[in-house]
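Colleague: predicted structure and sequence below. I'll ask about it afterward.
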Amino acid sequence: MTNGAYGPATAVGAPHGPAALSGLRPSEVRDVRLLDGTLADLVLVDGRISSVRRTEDRTTRSATAPDAVVLDATGWRYVPAASEPHAHLDKALTWARTDPDAGNDLPTAITQWRALVPGIDRADLLDRARAAVGTYVANGITSIRTHVDALLDGDPLRGVDALVALREELAGVIDLQVCLLAGQDTATDVIREGIARGVDVVGGCPHLADDPSYQTRRALDLAEQHGLPVDLHTDEQTDPRSIDLLDLAEQVVARGMQQLVTASHCVRLGSLTSARLAPVLDAVAAAGIGIVTLPITNLYLQGWDVDGVVPRGLPNLRAILDAGIPLAAGADNLRDPFNPVGRADPFETTSLLVTAGHLTVGESLAAVTTGARTVLGLPQVGAEAGCAADFLLVPDVPVADVLAGAEAARVVLHGGRVVADTRVSRSLDLTAGSTATRSLTPSLPTR
C-alpha cells in the first residue's frame, strides 16, 4: 500500500498538537479496514461496538447527530486492543539501579531485586508504575494484570497498597488487575490482609518453594475462601524432572474449582518429550487452566547454566494450542533485574511468538488480544456487535507488518474513548538533490 493511501498528511497534525485525538469519544469510526481486509464503519455506544456496517453491504449511510464525533479512518486498519496478562509494575524501570555485571539468571535476578527492596517506598513504586502504564497504553494495551510482591522488608503490603490505589486512579483509562505474589516466606495472614486491602487475584510461585504442592494448595484454599481467581508462577525452569503444572491441574480438578486459574511461564513444558507432555496438557485442559507464555523475559533468564544446546525458555506453544488450552502471551518484566530491555509493546511479544515460538501471525495476535482477555476473564474484543470498544487504529499495512512493530502510529481506544494518540512525523530524502519531504504518517480527520 502506498503512502498516498493514508490521505492528506496535514489534516490532523502532530499527536501532541491541538488536533490530537486523546479524550475524544467517537460515535462512529468510518471506512476502517478490518482484519479480514474488508472496509467497515464501526458504531460505538456506551463503550461497546453496537454495530459493524461493512462498506460492501452498505447502500446508504445514515445521518449522524449534529454533535456526533465521527472519525474518518480511511487508510487505517482496525486491530483489537492488546492485554498485558503478566506484568510486574512494582519492579518496572529499576534496571539502572542494579549491578549489570552480577549475572543474568533467575536466582541472580531475585537476589538483585531483594537488594533493592529496602530503598523502595510507595511514592517510588507509584511513580515507576504510572510511567510504565503510560507506555503500555500508548502502545495499544488497555488491560494489565500486574503481580506485586509481598515484600520481605518493611511493610510487606506497601506495593499492594500502591497498585490498588493506581488501579482506582486509572479506572476508565485501563483495566488493571492486581495479583498478590506470595512466596513461601509470606505468612498466610499477610496474604489474607492483602486480599482485604483489595487485590483482585491470588498469586504465588510454587516452583521456587521447598514444598511446591503445599504452596499450590495454600493459594487455591485462599482463592476458594475469598472467591478470587488464581494466577501462579509455574515451572519457570528448563529442568524437566518435576512438573508443578500437573500437580496444579490435579488439585483444581479434585476441588471442582469454579474460579479462573492461570499458570504463568510453564517453561518446563518446552523441555518435555511429546510422550511426557501429552498427559500434562490433557490434565490442564480438563482443569480449564489458562497458560501465559512470556517470551522476552524467559528467553533472557533461562538457559544460562546449560552446557550444550541452550533451550528456548518457552513452553511448547503449538502443543498447548492443539490441546485447546487458552493461551495468552505477554512480556513479564520491563527493564528491571529480570529483564533489562523491553518496550512494553504487544508487538514486541508477537514478533517473538513468531520467531521463537513458531506461531502463525494470526495465532500470535490472538495470544495478546482475545486469548489474553480469555485468560484474564475480561469482556471479549473484536470487530463484532457487543464486543468491548477497545481497539487500535494503525496504518493500513499488512497485519504481519503491524505485528512486527513496523508501524509506530497508533490510536488507542478503551471503552470507546481515545486514550492515546501516537503519530510520528517522518521525512526522508533518499534522492540526491531532492528538496521534497513526505509524511509517512496517516491522518485521522474528525467532524
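Modeller: Right, received. Where do you want to start?

Colleague: for the rest of this, base every contact and every neighbour count on C-alpha atoms.
Modeller: Will do.

Colleague: end to end, how far does stretch 45-58 reach?
Modeller: 20 Å (C-alpha to C-alpha, to the nearest Å).

Colleague: take this one as well and set it beside the first:
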Amino acid sequence: MLLQNARLSDGSTADVRLDGDRIAEVRPAGASAEAGALDLTGYVLLGAPAEPHAHLDKALTADRVHVQAGDLDSAIEAWHEHRRTLTVEDVARRAEAAARTCLSRGATAVRTHVDVGEGIELRAARALIEVRERLRPLMDIQVVALTYPLAGPAGAENRELLRGALQLGVDVVGGAPHIDADPVGHIRVCLDLAAEFERPVDLHMDEHMRPLSMDLADLARMTAAGLPQPVTASHCVSLGLQSAAVQDRLAGDVARAGLAVISCPATNLHLQARDVRTATPRGITALKALLDAGVTVAGGGDNVQDFFHPLGCGDPLHTAGLLVLGGQLDIPTAYRLVSEGAREAIGLPAAVIAPGRPAELLAVAGGSLQEVVATATEDRFVFRRGRLVERTRVLREDITSPDQGGLDA
C-alpha cells in the first residue's frame, strides 16, 4: 500500500510505502504516481498512539451512579458496591465498545486494568480476556489484574484471586500499594507473582496528595538489581509534590531501576486535591524530572466515562493536549508520550515513520501536529500492521453564506 502526499510531524510532505506489517519506504511526496494509492492530502501522518492505562471493565458506567464527592476514595467505594451487580456479558459489551472507540481514535494497542476481588471475583477478568481475543485481528489488548489489599492476612483472598486471574490468562500483574496497609508487602507479592508466572508488572503508585508517602521509592529500591520482567509505575502523583531536589534524586533512582512511568492527567486532574481551595496542585507526576533523567514516560487516558472520570473519551490526542496544559510539555513531547512512550511503557516497539519500523499509523485531518492536537478532530485513518482498520469521516456543512445570516426559525 502506498500513502501519498502525507504531511509528517516535521512539516515535510512524503509518500510512505507499506509492505506487510512494516514501513518499506519514506520518500518525498510526488516522486511517482501509482494506481490504488491512498491520497492523504490534508492529513498529518503520525506513528500510531497507544492507550497504556485504561479500565475497560469500568467504562461507560458514569450514568449509573452519581459519585457526589468526586474524589478517589468516594469513587472506589461506589464502584466496589456497584461491581457486585456486574455480569460477564455486561462488562464485555461495554469494554468492547470502549476499546473500539480507542481504536477509532488511533490507539492500535490498549493496556487495560481489570478488577479482581470480593464482589467481582474473576467475572470481569473473564470478560476482558474474551474481548482481547475477539478484537485480536484489529488491535493489541493487554489485561492487567488489579486488586488490593494483597499483604498479610487481609490480602489472603485477593492473593488467591490474583493467582487465579494469572492462571486464567491475564497478561500483567497489577496492584495498588498505596491502598494497602503494608505497601512494601504488597509490592513484594506482585513482584513474586510476576517472577513465578513470568509476567510484567504495572502498579498504581502513589495516587494521592500526601507528600510524605512515596511508595515509588520502595519500588525503585526493590527493583534496583533488575528484573527479567518489565515494571511500570502508573500515576505517581505524590512525586509532583516534592522539592526539585527530591524529584531529581528519585527520578534518577527510577531510571536506574529501569521503571517506566505512566501519567494519567485527565483522571488525576479530576480526582485529586478537591479539598485544596488555594493554589490547588495539579495532581500530575513530575514529568520534566522523569524525562530529564531518561525514564520512559507515557501518557494514559485512564477512565472512559465511569465513576472515576465522567468525561474520559479514549482519545490519545486529548491526553496529549492535557499533557501540554496540565504538564506544561511542548506539543511534540506530549505526542511522544502518548505514542512512542506509551508503546514502550507496555512493551511494544515504538511506531515511528521510518523504513523497517512497524506500520502502525494514524492519519488525522489537519495541517500540522499542533493543529491536530489542538482540534483532535475525529476525521482519521487508522492503520495496524500495514492494514487500514478504521476510517472515521466528519461531515461539516456550511448552511448559509456570510451575507445570508442565520436560518429562519
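Modeller: Arrived safely, thanks for sending. Quick caveat: nothing in here was measured; it's all calculated off a predicted structure.

Colleague: quick one: TM-score?
Modeller: Scored against TM-score structural alignment, normalised by the length of structure 2, the superposed chains reach a TM-score of 0.94; 399 aligned residues with a C-alpha RMSD of 1.7 Å.

Colleague: and Glu25 of structure 2, what's its match in structure 1?
Modeller: With TM-score structural alignment as the criterion, Glu25 of structure 2 lines up with Ser51 in structure 1.

Colleague: same thing with Gly240 of structure 2?
Modeller: With TM-score structural alignment as the criterion, Gly240 of structure 2 pairs with Gly270.

Colleague: so that match belongs to a helix, correct?
Modeller: Yes. If the criterion is DSSP: H, G, I helix; E, B strand; the rest coil, then Gly270 of structure 1 is within a helix.

Colleague: you'd agree the match of Glu25 of structure 2 is in a strand?
Modeller: Yes. Under three-state DSSP, Ser51 of structure 1 sits within a strand.

Colleague: show me what contacts it?
Modeller: By C-alpha atoms under 8 Å, 6 or more residues apart in numbering, Ser51 of structure 1 lies in contact with 42-44, 384-386.

Colleague: with the residues you listed in mind, which one is nearest to Gly377 of structure 1?
Modeller: Gly386 (16.1 Å; C-alpha to C-alpha).

Colleague: roughly how far does the closest one sit from Pro80 of structure 1?
Modeller: 14 Å.

Colleague: between those two, point out the one with more neighbours.
Modeller: Pro80 (26 against 18; other C-alpha atoms under 10 Å).

Colleague: I'd say that one and Gly382 touch.
Modeller: Yes. Pro80 of structure 1 lies in contact with Gly382 (C-alpha atoms under 8 Å); the separation is 5.6 Å.

Colleague: spit out the residues that contact these two alike.
Modeller: In contact with both Pro80 of structure 1 and Gly382: 370, 391, using C-alpha under 8 Å, 6+ apart.

Colleague: now the helices for the stretch 151-300 of structure 1?
Modeller: 158-169, 188-196, 212-226, 244-255, 274-287, 295-301 (DSSP state H, counting those that start in this stretch).

Colleague: got the angle for the first one vs helix 188-196?
Modeller: Same thing as helix 158-169 of structure 1. Helix 158-169 of structure 1 runs at 10 degrees relative to helix 188-196, counting by axes from the mean of the first three to the mean of the last three C-alpha atoms, to 10 degrees.

Colleague: in helix 158-169 of structure 1, what counts as buried?
Modeller: Across helix 158-169 of structure 1, burial judged by 16 or more other C-alpha atoms under 10 Å covers 158-164, 166-167.

Colleague: between those, which is nearest Arg217 of structure 1?
Modeller: The closest of these, once distances to Arg217 of structure 1 are taken by C-alpha to C-alpha, is Val160, at 22.2 Å.
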